[in-house]
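**Q** Please find the sequence and the predicted model below.
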Amino acid sequence: MTPVGPKLVIATHNEGKLREIRALVAPFGIECVGAAELDLPEPEETGTSFVANAELKARAAADLSGLPALSDDSGLSVDALNGQPGIHSARWAEDESGRRDFGHAMEKVEAALRAAGEEAGRDAHFTCALSLAWPDGRIESFEGKVFGHLVWPPRGDNGFGYDPVFVPHGHELTFGEMAPEAKHAMSHRAQAFEQLVAWLRT
């Protein structure tokens, strides 16, 4: 990953995402610094796709820090809800005060699924877009997906976000029940990161 350099800004204020990205980057000996550590503001996510929002955040962090910046935009899309919450996954977690509560978000998804009826099914997938931006304006983006179904009630305390209600195809445990290394081996974020690494090695 020599095109990145020895120091990389992870353009997120989400501690769960920061933890997972640091774990993925660790084998390459790159120092990671979170956006919050640099007091970088969170830009408004005005894009209409995961890639658009990831690029927006990566560009902003690279411009303000003067360092290469890696940004993640990810979310849960539920087939029976026409792809919702999708790019609004974090907003579904906001309560009246603006604080993010993913327990509340999972309850909203479950309530919407029950309103849709059992015949609508519980298929869902996670999407992750990773964008790597440089201060000179260069940017590259990659997207990974993992498919599965939703369960209720939530199970497990690992991971973050909607992980406790998502079971990937071919498995019985939710992402919330899996050990971090098991999730990292198959997750949407890991798939996007593999594409990023392959590109950097070309």
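**A** Done, it's in.
**Q** switch to C-alpha atoms for all contacts and neighbour counts from now on
**A** Fine.
**Q** what's the distance between the residue sitting nearest the centre point of the chain and E45?
**A** What sits nearest the mean C-alpha location of the chain, by Cα atoms, centre = their mean, is S74, with 3.4 Å. For S74, the distance to E45 equals 12 Å [Cα to Cα, to the nearest Å].
**Q** Equivalent analysis for R22, please.
**A** 23 Å.
**Q** same check, this time on N158
**A** Separation of N158 from E45 (Cα to Cα) stands at 27 Å.
**Q** Next, V33: secondary structure please.
**A** On the three-state scheme (DSSP: H, G, I helix; E, B strand; the rest coil), V33 is labelled strand.
**Q** Test my guess that it contacts P6.
**A** No - using Cα atoms under 8 Å, V33 makes no contact with P6, being 11.0 Å away.
**Q** When the two are compared, which one has more neighbours?
**A** Neighbours were counted for V33 and for P6 using other Cα atoms under 10 Å; V33 has more, 17 against 14.
**Q** How about the contacts made by the more buried one?
**A** Neighbouring residues of V33 by Cα atoms under 8 Å, 6 or more residues apart in numbering: 7-10.
**Q** What subset of the residues you listed is buried?
**A** Buried subset of these (neighbour count, 16 or more other Cα atoms under 10 Å): 8-10.
**Q** how about the strands in the chain?
**A** Under the criterion DSSP state E, strands of the chain are mapped to 7-10, 31-34, 69-78, 123-133, 139-150, 166-168.
**Q** Pick the most buried one from the ones you listed.
**A** Per-stretch averages of neighbours, counted by mean count of other Cα atoms under 10 Å, single out strand 69-78 among the strands of the chain, with a mean of 27.
**Q** Quick one: list the elements packing against that one.
**A** Counting contacts by 3 or more Cα pairs under 8 Å, 6 or more residues apart in numbering; DSSP states H and E, strand 69-78 packs against strand 7-10, helix 50-65, strand 123-133.
**Q** another structure for you, compare them:
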Amino acid sequence: MTQTSWLDPYAEIVLASNNKGKIAEFSQIFEQLNLPIQMIPQGQLHIEDAIEDGLSFIENAILKARHAAKHSGKPAIADDSGLCVPALAGAPGIYSARYAGEHGNDIANNQKLIQTLEPLRQNNLPITGMFVCVLAFVAHAEDPLPKIFQGTWQGEILPEARGEHGFGYDPLFWLPELGKSSAELEKSEKNKISHRGQAMQAFVASLTTA
């Protein structure tokens, strides 16, 4: 891909995450897209997670990107993502990673979601859900115009976990058109269609339209 875009000046971007699952997915996506950029997980620079006190995915993504840029002195990209279930008024939403109380406890979060939805299941009707991903890129910590890229992924919420791949709520996220859960998809397959993959594709598309 020939770059003639806003990203040209940057050879390195800090990924504002210490989540091993996200880092692995981003690394593979960057590799698949053949981006001529070095992505540096913030943990390699000894940067701790930002305080996520925004009220939306967009706010939290920007907070995390600014935090990483401030402490690294480099441009940064941040992902804020989660699962929204309309039957629960959008929960767990921005609190997806700490739905059960402890940040990043996937087993507890999944179990709480299963238990919360159990009384709402009627006549085997599906309960829909949507994965959301917002990417925010900032050139520097005080960038007045962050670049925002979004992706959404529609599915259904299973009453029990299926699959061994992925992380987070992947084992509960059912894709009727594929007959698989997100956790049953191979990484390359998931990255092409997932909320994070869609947001990254929008990011890449912006490189050639800037």
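**A** All right, it came through fine. In this text, all values refer to a predicted model and were calculated from it rather than measured experimentally.
**Q** With distance to D123 of structure 1 as new columns, can the contacts of V33 of structure 1 be given to me in a markdown table?
**A** Formatted as a markdown table, the contacts of V33 of structure 1 follow (distance: Cα to Cα, whole Å):
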| residue | distance to D123 of structure 1 |
| --- | --- |
| K7 | 39 |
| L8 | 36 |
| V9 | 34 |
| I10 | 31 |
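**Q** Return the member of these nearest to N82 of structure 1.
**A** The shortest approach to N82 of structure 1 among those belongs to I10, at 30.6 Å (Cα to Cα).
**Q** what residues are up against that closest one?
**A** 18, 21, 32-35, 69-71.
**Q** Specify which member of those residues is nearest to V78 of structure 1.
**A** S71 (23.2 Å).
**Q** quick one, what contacts the alignment partner in structure 2 of that closest one?
**A** By TM-score structural alignment, S71 of structure 1 lines up with A78 in structure 2. Contacts for A78 of structure 2 (Cα under 8 Å, 6+ apart) come out as 15-17, 61-62, 64-65, 135-137.
**Q** distance of A78 of structure 2 from Q28 of structure 2?
**A** From A78 of structure 2 over to Q28 of structure 2 the distance is 16 Å, taken as Cα to Cα.
**Q** repeat for K22 of structure 2
**A** Counting by Cα to Cα - K22 of structure 2 and Q28 of structure 2 are separated by 10 Å.
**Q** Repeat that for L178 of structure 2.
**A** Following Cα to Cα, the distance that separates L178 of structure 2 from Q28 of structure 2 is 22 Å.
**Q** can you check I127 of structure 2 too?
**A** Using Cα to Cα, one obtains 31 Å as the distance from I127 of structure 2 to Q28 of structure 2.
**Q** and those two? which has more neighbours close in?
**A** Set side by side, I127 of structure 2 and Q28 show more neighbours around I127, with 18 against 15, by other Cα under 10 Å.
**Q** Provide a list of residues in contact with the equivalent of the more buried one over in structure 1.
**A** Correspondence of I127 of structure 2 to structure 1, assessed by TM-score structural alignment: R122. Counting by Cα under 8 Å, 6+ apart, R122 of structure 1 makes contact with 78-80, 113, 149-151.
**Q** now stretch 105-116 of structure 1, how far from the chain's geometric center?
**A** Computed by Cα atoms, centre = their mean, to the nearest Å, the chain-centroid distance of stretch 105-116 of structure 1 equals 21 Å.
**Q** So which bits of that stretch are buried?
**A** Buried residues in stretch 105-116 of structure 1, defined by neighbour count with 16+ other Cα under 10 Å: 105-107, 109-110, 113.
**Q** Next: stretch 56-70 of structure 2.
**A** In terms of neighbour count (16+ other Cα under 10 Å), stretch 56-70 of structure 2 has its buried residues at 57-58, 60-70.
**Q** Export these as a markdown table, with columns for distance to L33 of structure 2.
**A** As requested, the buried residues of stretch 56-70 of structure 2 are exported to a markdown table (distance: Cα to Cα, whole Å):
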| residue | distance to L33 of structure 2 |
| --- | --- |
| F57 | 24 |
| I58 | 24 |
| N60 | 25 |
| A61 | 22 |
| I62 | 23 |
| L63 | 26 |
| K64 | 23 |
| A65 | 21 |
| R66 | 25 |
| H67 | 26 |
| A68 | 23 |
| A69 | 23 |
| K70 | 27 |
